[in-house]
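J.: sequence plus predicted model, see below.
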Amino acid sequence: MPGMYEAPRSSPRLSGTVPALNGVRGVAVVLVFLFHAEVPGFTGAFIGVDIFFVLSGFLITVLLLQEHQRNQAINLKKFYLRRALRLLPALLLLLAVYLGYCFSVFPDAATRLYHLQDAAMALFYAANWTRAFGLDRPYHLGHCWSLSIEEQFYALWPLLLLLLLRLSWRRRAALIALLLAASWGWRVWLLAQGASWARVYNGFDTRADMLLAGCLLAVLWNAGALQGWGRARFYPATLTALSLAALGVIAFASRWQTAALYQWQYALVALATALLTLDLLARPRGIFARIFSLPPLVGLGAISYALYLWHYPLLHYLGRQGLAGSALVWAGALLTLAFALFSWYAVEKPAQRLKGRFAAAPERTSETTDKMQKKRFCLDRH
């Protein structure tokens, strides 16, 4: 079959770390923190989660495509083991501390059972659906809805990608674009039929377009179809600047309970994030790559998963202690950073070393053997 299992000759390789993408993660997690801390002027900063979605779709897909090109196969067992080692240790630490606190503070069995159930919703990645269908739970772990969506994506996407790999990259891209449009259209239709804000905000089916935007970018990038971006002189910088401006305006002005968000603003966020990602990859010495490669942003991006896990319950805890306003923001930021650093060094880095044992087998050449031992694509810190 023509095009079956094709490996584009001009396919770019992404075998090393990309600091600027970690910088984007750093900015995204700061946006989410500012939104949850209710800092004035950041009513739309929840789009930091959607920036994560686009990056996740891109990074996962590129790594799977490149593994398939090297080995003519994708080792699903190793993929799921790598995902478990990346995500579960930090989550288990959070849930252990959360339940330890709840069981020490609340003596009655009913309240303890309530918090235990919330922890189970987070652990089994069901939090998006419990919130989508009106349970408004988990409460203090409500931010785990986005982790649930990503985990559902990790479970399904490699299986679907294996089917798509039977097609040429052009048909593959076309089908992904069709799925993206279907998710967007389904969300708009549900909203028009009177679906709740919680349903369209939390559903995997209504948010899959953000992840698929990253997947589509990955297919095009891996096929070498976007290499002209790095060679062009003027329009990439202009489009990237406009993309950043669009993200900034939405982060400052949007609200999650508005129809415009689900009708067209999310589509703009997906497009802007994809263009930003493309620019950072295609022009690693460009002005935007240099900005997002600043050490503080890269450092925040490296621990962004832990920062995301801890900030929400800590803000709830501090609010219960009577903190508000700037005191809540600064205390929350410091406590979140402290817990995130502990999580990173105590459980995540050791798990990363174990995760390396299940890395996708590199192409066996004398050149790649040494390099793959020394380098890790930035997904390793995702």
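T.: Sure thing, it's come through.
J.: only C-alpha atoms from now on, for both contacts and neighbour counts.
T.: Noted.
J.: tell me where the stretch 51-200 of the chain has helices.
T.: Counting by DSSP state H, counting those that start in this stretch, the stretch 51-200 of the chain has helices at residues 76-105, 109-123, 127-132, 144-164, 169-192, 197-202.
J.: run a quick neighbour tally on residue 205.
T.: Residue 205: 16 surrounding residues under other C-alpha atoms under 10 Å.
J.: ditto for residue 111
T.: 14.
J.: now stretch 65-85, how far from the chain's geometric center?
T.: Here stretch 65-85 is found 19 Å from its chain centre; the criterion is C-alpha atoms, centre = their mean, to the nearest Å.
J.: which residues touch it?
T.: The contact list for stretch 65-85, computed with C-alpha atoms under 8 Å, 6 or more residues apart in numbering, reads 5-7, 13, 64, 154-155, 158, 162, 219, 222, 351-352, 354-355, 358-363.
J.: how about stretch 183-196?
T.: 197, 200, 205-209, 259, 262-263, 267.
J.: want to compare, so here's the second one:
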Amino acid sequence: MKHIRTLDGVRGFAVIIVMLFHLEIPGFSLGWAGVPLFFCLSGFLITGILLEQKQQPFKEYLGGFLLNRLLRIFPLFYAYLLVNYLFLKATGQSAAGYIWFILYLQNLYIGITGTTPGFVIQTWSLAAEEQFYWLWPLAIFFLKGRVMVKVFIPLIIFSLLARSFIYHASGNNPYMFNATLLSCTDALILGALFAKIKDYKSAPRVAFWMLLAGLALSAYAVITTGLSAFWLPSGWVGKCGYLPTSMAMVFTAIIFYVYHWDKQAISNPLASVLENKFLVYTGKISYGLYMWHLACFFAITVIGRKFGVDNHSLIFFIIALLFAYLVSTLSYYLFEVHFLKLKRKARRTVTSPNGIVL
């Protein structure tokens, strides 16, 4: 799929609102919505690539995909795990449950226990997403084009129902509600659905009605539940469990329109905002920001206490964010970029039927 600069801005926006949520900045209790936004974007982009690469022999198709994912995700993830583990040992804290993280099953551990060893709670979404991508390439390769949409829509509905079932079956555990692979499948497949239909004539109309429905449901959930309830899962999960799905409907529609505007060379204020250099750069280093930001915020909190800086003050927010950007920039250029070069080197150059060079 052709690189779309505006989608980098979408990715940048997603990680910014997640960081503002973790800083507990007033008004950003819904900042965790950056995670389902990531899921929708990932489903859209990666499914688009898989659809274009279906023409390859199965071995090259699957092997190339898995190698690319491994080189992009695992090096920084395990480097961060190592840094976190060394911190735990240096401070005499328990590393109980670390094997779950090493095996990339931390979403289940966090869902079951509601706790994490150190600053790794954000990694639950990485595990859920990667578990999805252990299976999804097989579905895309073996499903015929004409039946994909017929399969995708029931899977989205099934994910919504499964999330509610898991919540009740776990004794109303609000962390299990979000943590499992099935809990996240609706957002990922909504993105995948529009990767499949993005060039259909009906796609803009479908996206429009989905956007309206998603906005209406999401607004109803927020109004009836109260904005302050969304800081913790326990405050809203039992009241509006459909919210992640309705948000994913909104996000996927917006992602589609960003793609559509780029394809049709349509300019508008939202596209201009998303093409802002700061947002695009944030999207470029978003993986590092997502991984490092909690550790950075903790470090600034410790330093701030020594200087009497309140961790809910404006100066704290600014310094914490600047430090996260600094660390993530260094992480990208001194560490991640070497694996990205290996990824590009390992990727075979393939020309898809629509002429896109991958």
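T.: Right, received. Where do you want to start? Everything numeric here is computed off the predicted structure, so don't read it as measured data.
J.: TM-score for these two?
T.: For this chain pair, the superposition-based TM-score is 0.84 by TM-score structural alignment, normalised by the length of the second structure; 339 aligned residues with a C-alpha RMSD of 3.0 Å.
J.: ok so, going back, could you dump the helices of the stretch 51-200 of the first structure to CSV with distance to residue 18 of the first structure?
T.: Shown next, in CSV, are the helices of the stretch 51-200 of the first structure (distance: least, C-alpha to C-alpha, whole Å):
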stretch, distance to residue 18 of the first structure
helix 76-105, 18
helix 109-123, 30
helix 127-132, 30
helix 144-164, 21
helix 169-192, 24
helix 197-202, 30
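J.: nearest to residue 42 of the first structure, of those helices?
T.: Closest to residue 42 of the first structure of these, according to C-alpha to C-alpha: helix 197-202, at 17.8 Å.
J.: what's that closest one aligned against in the second structure?
T.: Aligned by TM-score structural alignment, helix 197-202 of the first structure falls on residues 174-179 of the second structure.
J.: next: stretch 298-306 of the first structure.
T.: With TM-score structural alignment as the criterion, stretch 298-306 of the first structure aligns to 280-288.
J.: how long is that stretch end to end?
T.: One end of stretch 280-288 of the second structure to the other measures 14 Å (C-alpha to C-alpha, to the nearest Å).
J.: how about residues contacting that stretch?
T.: Applying C-alpha under 8 Å, 6+ apart, the external contacts of stretch 280-288 of the second structure come out as 5-6, 8-13, 15, 76, 274, 328-329, 331-332.
J.: one more time with 7 Å, if that's ok
T.: 5, 8-9, 11-12, 15, 328-329, 331-332 (C-alpha atoms under 7 Å, 6 or more residues apart in numbering).
J.: circling back: buried among the contacts of stretch 65-85 of the first structure? Make that a ChimeraX selection.
T.: In ChimeraX syntax, the buried subset of those is picked out as below (16 or more other C-alpha atoms under 10 Å):
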select :5,6,7,64,154,158,162,219,222,351,352,355,358,359,360
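J.: show only the entries of the contacts of stretch 65-85 of the first structure found in helices.
T.: If you go by DSSP state H, those have 64, 154-155, 158, 162, 219, 222, 351-352, 354-355 in helices.
J.: find the residue at the geometric middle of the first structure.
T.: Centroid-nearest residue in the first structure: residue 52, 2.9 Å away (criterion: C-alpha atoms, centre = their mean).
J.: that one matches what in the second structure?
T.: Here residue 52 of the first structure is matched to residue 38 in the second structure, going by TM-score structural alignment.
J.: against residue 280 of the second structure, how distant is that match?
T.: 15 Å.
J.: now residue 353 of the second structure
T.: 29 Å.
J.: next one: residue 230 of the second structure
T.: 28 Å.
J.: ok, these two, which is more surrounded?
T.: residue 280 (22 against 18).
J.: after superposing, tell me the mean distance of whichever strand or helix holds the more buried one to the first structure.
T.: Residue 280 of the second structure is located in helix 277-284, with elements delineated by DSSP states H and E. Between helix 277-284 of the second structure and the aligned residues of the first structure, the post-superposition mean distance stands at 0.6 Å (mean C-alpha distance after the TM-score superposition for the first structure).
J.: buried residues, that helix. List them.
T.: Within helix 277-284 of the second structure, the residues scored as buried using 16+ other C-alpha under 10 Å are 279-284.
J.: report all helices and strands that the helix or strand harbouring residue 205 of the second structure contacts.
T.: According to DSSP H and E, residue 205 of the second structure maps onto helix 203-225. Here helix 203-225 of the second structure touches helix 243-264, going by 3 or more C-alpha pairs under 7 Å, 6 or more residues apart in numbering; DSSP states H and E.
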